[in-house]
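Peer 1: What shape does this take:
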Amino acid sequence: MKARVHVMLKDGVLDPQGEAVRHALGTLGFDGVNGVRQGKVIELDLADGTTEADVNEMCERLLANTVIERYTVEIV
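Peer 2: This is a model prediction of the structure:
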C-alpha cells in the first residue's frame, strides 16, 4: 500500500520560501502571480496492514509540525 501526505503551512503563517518563489516568478516576467504557498509531498511505501490511522500518527509525531502546518493523507 502507498500513501501520499501533503503538508502545507497553515493560513496566517508566513511563508518566506513561497514569497521568494513569487518574487522570482515576477522577475522572470510572470506578473500574474499574486501569491505562492510552498509545501511538501511525502510518499510512503507501507507494509500490508498499515492503516490510515497509522499514517495520521506518523504525521502527528514526525512528518508535520502541527503547530504551524496542516496535512492531508491520500491512500493511493
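
Peer 1: From now on I want contacts and neighbour counts done on CA atoms only, so please keep to that.
Peer 2: Will do.

Peer 1: all strands of this protein, in order?
Peer 2: Along the chain, the segments classed as strands by DSSP state E run 2-9, 40-45, 69-75.

Peer 1: most tightly surrounded among those?
Peer 2: strand 2-9 (a mean of 18; mean count of other C-alpha atoms under 10 Å).

Peer 1: got the angle for that strand vs strand 40-45?
Peer 2: 160 degrees (axes from the mean of the first three to the mean of the last three C-alpha atoms, to 10 degrees).

Peer 1: now the other sequence, so there's something to compare against:
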Amino acid sequence: MKARVTIMLKDGVLDPQGEAIRSALGGLGHSGVTGVRQGKLVELDLDSTDAEAARAEVARMCEGLLANTVIEKYSIEIA
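Peer 2: Modelled structure (predicted):
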C-alpha cells in the first residue's frame, strides 16, 4: 500500500520560497502568476492492507515527524 502526504504552510504563514519562485517566474516572462505556495510531497510504502489503519499510522507520522503542525498542514492519500 502507498501513502502520499502533501505538506503545505498554513494560510497566513509567510512563504519566502514561494515568493522567490513567483518572482523568478515573473522574471522569465510569466507575469500572470500572482501567488505561489511551495510545499513537500512524501511518498511512503506501507506493509498495511487496511486503508484506515494505514491512514491513522501516517497521521501519527505527520504529527510526530513529517510536518511541523504549528505552521504546516498536511493531507494524506492512501492507494
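
Peer 1: on that earlier part again, a markdown table please, covering the strands of the first structure and showing distance to F30 of the first structure.
Peer 2: Putting the strands of the first structure into a markdown table (distance: least, C-alpha to C-alpha, whole Å) gives the following:
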| stretch | distance to F30 of the first structure |
| --- | --- |
| strand 2-9 | 23 |
| strand 40-45 | 23 |
| strand 69-75 | 28 |
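
Peer 1: quick one: which of those strands is nearest D15 of the first structure?
Peer 2: Among those, the nearest to D15 of the first structure by C-alpha to C-alpha is strand 2-9 (7.4 Å).

Peer 1: name the helices or strands packed onto the closest one?
Peer 2: strand 40-45, strand 69-75 (3 or more C-alpha pairs under 8 Å, 6 or more residues apart in numbering; DSSP states H and E).

Peer 1: would TSV of these with distance to H6 of the first structure be doable?
Peer 2: TSV is the format used below for these (distance: least, C-alpha to C-alpha, whole Å):
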stretch	distance to H6 of the first structure
strand 40-45	5
strand 69-75	5
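
Peer 1: So which of these is nearest V7 of the first structure?
Peer 2: For those, the distance to V7 of the first structure is smallest for strand 69-75, at 4.4 Å, taking C-alpha to C-alpha.

Peer 1: The second structure: matching residues for that closest one?
Peer 2: The aligned range for strand 69-75 of the first structure in the second structure is 72-78, by TM-score structural alignment.

Peer 1: Out of the helices and strands packed on strand 2-9 of the first structure, the one nearest V55 of the first structure is which?
Peer 2: Closest approach to V55 of the first structure among these is made by strand 69-75 (7.5 Å; C-alpha to C-alpha).

Peer 1: Show me what that closest one is packed up against.
Peer 2: Applying 3+ C-alpha pairs under 8 Å, 6+ apart, we find strand 69-75 of the first structure packed against strand 2-9, helix 52-58.
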